[in-house]
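Colleague: Turn this into a model:
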Amino acid sequence: MAPIRLLVGCVLALQVFTAALALERGCPTGTGNNTYANPALSLPYDGYLPAIDNETMYLHHTRHAGGAINNVNAILARYPTLRDSVTLADLVSKIGLKGFTHKYKIADNDTTALRNNAGSMINHAIFWRIMTSYNTSSPAAHLQPDLSALINATWGSPAGMLDALRSSASSLFGSGWAWVVYRSNGSLAIVNTPNQDNPLMQRFAAPATHGTPLLGVDVWEHAYYLRYRNVRASYLAQWVYLVDWAVVQRNYELAKAGSIDSLYC
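Modeller: Predicted coordinates for the structure are as follows:
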């Protein structure tokens, strides 16, 4: 009986280990073979009205964000060790670093492609999660005292934080993102990153923008052009009413704990 119990024990341990690996890999996944899948939205495409129209959400989610995921899967197929052993957050954080590039023998053109497409994956996964239905979430109902006090000390109020985020996003030249980030010293800051760069990127994000994203707003024109044309400020004025403060609080707790992969799951 002892060998059977030992075998059963080994099988259970392997199952737990395998489950842990799958969890640690992070989201968005869903294909069962360590490739990535486009995460579902929490609302239907018309659930973001009146801030964002359903056609924009459909195209943004399926074509732009979905296209980046397809590109990442195609690149990682050439690097199975990288695909099978590195989480999305770790990939985004370390892409372009010499040691990381050398370890996985990543070609220069694939480094650039992963910067753009894996950056898009994590950026959009955070973006989808941070939004809820229009004007239904309030900071008073969801922020815990420590985060509320930190926001108030930094910007005067949650509304002041969103005003500062809108101002920063409006000032960004060209395409990119505006973020509220948590820094290792316990402070909060608003930063901008160009294109699909992310504040986690050690190699490509400017040091002044480094931090863990708590929320981010997409200011590529594909995020708003059908409804707002080129008037980014009008989009931002409406977008702030989609912020899910419960997720802001959740992301803050995860950032403090260093659970970066859970931010976009």
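
Colleague: When you work out contacts or count neighbours from here on, use the C-alpha atoms and nothing else.
Modeller: Noted.

Colleague: element containing A20?
Modeller: A20 belongs to helix 2-25 when assigned by DSSP states H and E.

Colleague: For that helix, what is the distance to the chain centroid?
Modeller: Centroid separation between helix 2-25 and its chain, computed with CA atoms, centre = their mean, to the nearest Å, is 31 Å.

Colleague: And the helix or strand that it is followed by, what does it pack against?
Modeller: Heading C-terminal from helix 2-25, the first helix or strand you meet, by DSSP H and E, is helix 54-59. Packing contacts for helix 54-59, counted by 3 or more CA pairs under 8 Å, 6 or more residues apart in numbering; DSSP states H and E, involve no helix or strand.

Colleague: Return the residues in contact with L49.
Modeller: 133-134 (CA atoms under 8 Å, 6 or more residues apart in numbering).

Colleague: same check, this time on H142
Modeller: 245-246, 249.

Colleague: Sort out for me which of those residues are in helices.
Modeller: Counted as lying in helices by DSSP state H, out of the contacts of H142, are 245-246, 249.

Colleague: Next one: the nearest residue to M57 once chain neighbours are set aside from V247, what distance?
Modeller: Nearest residue to M57, sequence neighbours excluded (CA to CA, 6 or more residues apart in numbering): Y45, at 5.5 Å. Note on Y45: its distance to V247, by CA to CA, to the nearest Å, is 19 Å.

Colleague: who's more crowded, those two?
Modeller: Counting neighbours by other CA atoms under 10 Å for Y45 and for V247 shows that V247 has the greater number, 21 against 18.

Colleague: Apart from its neighbours in sequence, what residue is nearest the more buried one?
Modeller: With sequence-adjacent residues excluded and distances taken as CA to CA, 6+ apart, V247 is closest to I130, at 5.9 Å.

Colleague: The one you found and Y241, how far apart?
Modeller: 11 Å.

Colleague: quick one: which of the two has more around it?
Modeller: I130 (23 against 20).

Colleague: what's near enough to touch the more buried one?
Modeller: Applying CA under 8 Å, 6+ apart, the residues near I130 are 215-216, 242-245, 247-248.

Colleague: again with V219
Modeller: Per CA under 8 Å, 6+ apart, neighbours of V219: 169, 175-178, 232.

Colleague: if we go to 6 Å?
Modeller: 175-177 (CA atoms under 6 Å, 6 or more residues apart in numbering).

Colleague: Which of those residues fall in strands?
Modeller: Mapping these onto strands (DSSP state E) picks out 176-177.

Colleague: Following up with a second sequence; could you model it the same way so I can compare the two?
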Amino acid sequence: MNRRHFLTTSTAALAGSFLAPSRSHALDLTQAPLPYAPEALEPHIDAMTMNIHFGKHHTAYISKLGDALKAANISKTDAIELVSDIKALPEAAQTAIRNNGGGHVNHTWFWKWMAPAGSGPKGPEGKLGEAIQSTFTSIDDFKKLFGEAGVKRFGSGWAWLIVTKDGKLKVTSTPNQDNPLMKGIVDEADLGTPILGLDVWEHAYYLKYQNKRPDYIAAWWNVVNWAEVAKGYAAAKA
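Modeller: Okay, here's the model as predicted:
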């Protein structure tokens, strides 16, 4: 499939693929400000980690994605539509766009999935809460399964809560900067709309927690933005 044919036949299907989970607006090659101060997630996530994670790592993904798109002669407008179907890209560009495009998209979501402790619901409520309890038996069982997905991810990667194409909730995990929207990269059974994700790369927690990833995950639940997750769930089900 050539690039022109891909764009004309797939744009409608992919237009929402790399939107924010609320599907309210497309991402671009700019970095939105954090929705809270870097120190706002303390003591659970420290300000130094947030400054480095946001200001260095995420910024680098955006810069390298721009370089990769330029080298492949792909416009910024096309990029967000194309990055969810990596195999449709020129082969020489696939790795750089997969890694850096995924890094940009995943982190843009990640910042919104967190909020200062006490600023919103302490757990999933409403239809989201009902769906989690129905699917995983209880909120605690869900957290255990999700936490295990993060702990058992060898090396770097992410744990995810997704809405599958048949509207069901599922916990998954991906390596590196892959995510559950990446057709042809992620197993078909694990494709879906991410409504919550946890970064388990060491740069997300090592300054405070060192090698104690389970401690980081346990603390992270205190800053999950359940209101944002609920919005993503409602949008994915719409």
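
Colleague: Work out the TM-score between the chains.
Modeller: Put the two chains on top of each other and the TM-score (TM-score structural alignment, normalised by the length of the second structure) is 0.84; 216 aligned residues with a CA RMSD of 2.0 Å.

Colleague: Could you give me the ChimeraX syntax to select whichever of the ones in helices among the contacts of H142 of the first structure are buried?
Modeller: The buried subset of these, as determined by 16 or more other CA atoms under 10 Å, is captured in ChimeraX by this line:
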select :245,246,249
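
Colleague: which of the contacts of I130 of the first structure still touch in the second structure?
Modeller: Using both residues aligned by TM-score structural alignment, their matches' CA atoms under 8 Å, the second structure keeps these contacts from the contacts of I130 of the first structure: 215-216, 243-245, 247-248.

Colleague: Determine which two of the residues you listed are furthest apart.
Modeller: G216 and W245 (12.6 Å; CA to CA).

Colleague: Distance check, G123 of the second structure against G129 of the second structure.
Modeller: As defined by CA to CA, G123 of the second structure lies at a distance of 8 Å from G129 of the second structure.

Colleague: oh, I was asking about G147 of the second structure
Modeller: 17 Å.

Colleague: Between the two, tell me which one has more neighbours.
Modeller: Set G147 of the second structure next to G129 and count neighbours by other CA under 10 Å: G147 wins out with 22 against 16.

Colleague: what's the matching range in the second structure for stretch 47-60 of the first structure?
Modeller: Using TM-score structural alignment, stretch 47-60 of the first structure corresponds to residues 40-53 of the second structure.

Colleague: Can you select the buried ones among the contacts of I130 of the first structure for me in PyMOL?
Modeller: In PyMOL, this line selects whichever of the contacts of I130 of the first structure come out buried by 16+ other CA under 10 Å:
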select buried, resi 215+216+242+243+244+245+247+248
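
Colleague: Can you give me the buried ones in the helix ranked longest in the second structure?
Modeller: Longest helix in the second structure by number of residues (criterion: DSSP H): helix 91-112. Buried residues in helix 91-112 of the second structure, counted by 16+ other CA under 10 Å: 93-94, 96-112.

Colleague: by contact count, what packs against that helix?
Modeller: Under the contact criterion of 3 or more CA pairs under 6 Å, 6 or more residues apart in numbering; DSSP states H and E, helix 91-112 of the second structure touches helix 59-71.

Colleague: who touches the helix it packs on?
Modeller: 97, 100-101, 103-104.

Colleague: If we use 7 Å, what do you get?
Modeller: 29, 75, 93, 96-97, 100-101, 103-104 (CA atoms under 7 Å, 6 or more residues apart in numbering).

Colleague: From those, pick the one nearest A12 of the second structure.
Modeller: Using CA to CA, the contacts of helix 59-71 of the second structure come closest to A12 of the second structure at S75, 17.5 Å.

Colleague: State the distance from the closest residue to that closest one other than its chain neighbours to W111 of the second structure.
Modeller: Distance criterion CA to CA, 6+ apart; nearest residue to S75 of the second structure, sequence neighbours excluded, is L69 at 6.7 Å. Noted for L69 of the second structure: a distance of 24 Å to W111 of the second structure, by CA to CA.

Colleague: On the three-state scheme, V171 of the second structure is what?
Modeller: Three-state assignment for V171 of the second structure (DSSP: H, G, I helix; E, B strand; the rest coil): strand.

Colleague: same thing with the one 3 residues further on?
Modeller: Taking three-state DSSP as the rule, one finds T174 of the second structure in the strand state.

Colleague: Pull the contacting residues for it.
Modeller: 157-159.

Colleague: Of those residues - the most surrounded one?
Modeller: A159 (26 neighbours).

Colleague: Excluding chain neighbours, what is closest to the alignment partner in the first structure of that residue?
Modeller: In the first structure, the residue paired with A159 of the second structure according to TM-score structural alignment is A178. Take A178 of the first structure and drop its neighbours on the chain: the residue closest to it by CA to CA, 6+ apart is N192, 4.4 Å away.

Colleague: which stretches of the stretch 151-265 of the first structure form strands?
Modeller: 176-182, 188-194, 212-218 (DSSP state E, counting those that start in this stretch).

Colleague: what's the offset of the second one from the middle of its chain?
Modeller: Okay, so that is strand 188-194 of the first structure. Counting by CA atoms, centre = their mean, strand 188-194 of the first structure comes out at 14 Å from the chain centroid.

Colleague: shouldn't A205 of the first structure be in contact with P199?
Modeller: Yes - taking contacts as CA atoms under 7 Å, A205 of the first structure lies within contact range of P199: 5.9 Å.

Colleague: Compare the two (neighbour count), which wins?
Modeller: Between A205 of the first structure and P199, counted using other CA under 10 Å, the more crowded position is P199 (28 against 18).

Colleague: show me the contacts for the more buried one.
Modeller: P199 of the first structure neighbours (CA under 7 Å, 6+ apart): 205, 209-213.

Colleague: can you rerun that using 6 Å?
Modeller: Per CA under 6 Å, 6+ apart, neighbours of P199 of the first structure: 205, 209-211.

Colleague: Excluding chain neighbours, what is closest to A117 of the second structure?
Modeller: V223 (4.9 Å).

Colleague: for H222 of the first structure, that is, sorry about that
Modeller: Closest to H222 of the first structure by CA to CA, 6+ apart is H60, at 6.6 Å.

Colleague: what's the answer for A208 of the first structure, then?
Modeller: Closest to A208 of the first structure by CA to CA, 6+ apart is V191, at 7.9 Å.

Colleague: What is the burial count for that neighbour?
Modeller: 22.

Colleague: give the contact list for it.
Modeller: Neighbours of V191 of the first structure in contact, by CA under 6 Å, 6+ apart: 178-179, 209.
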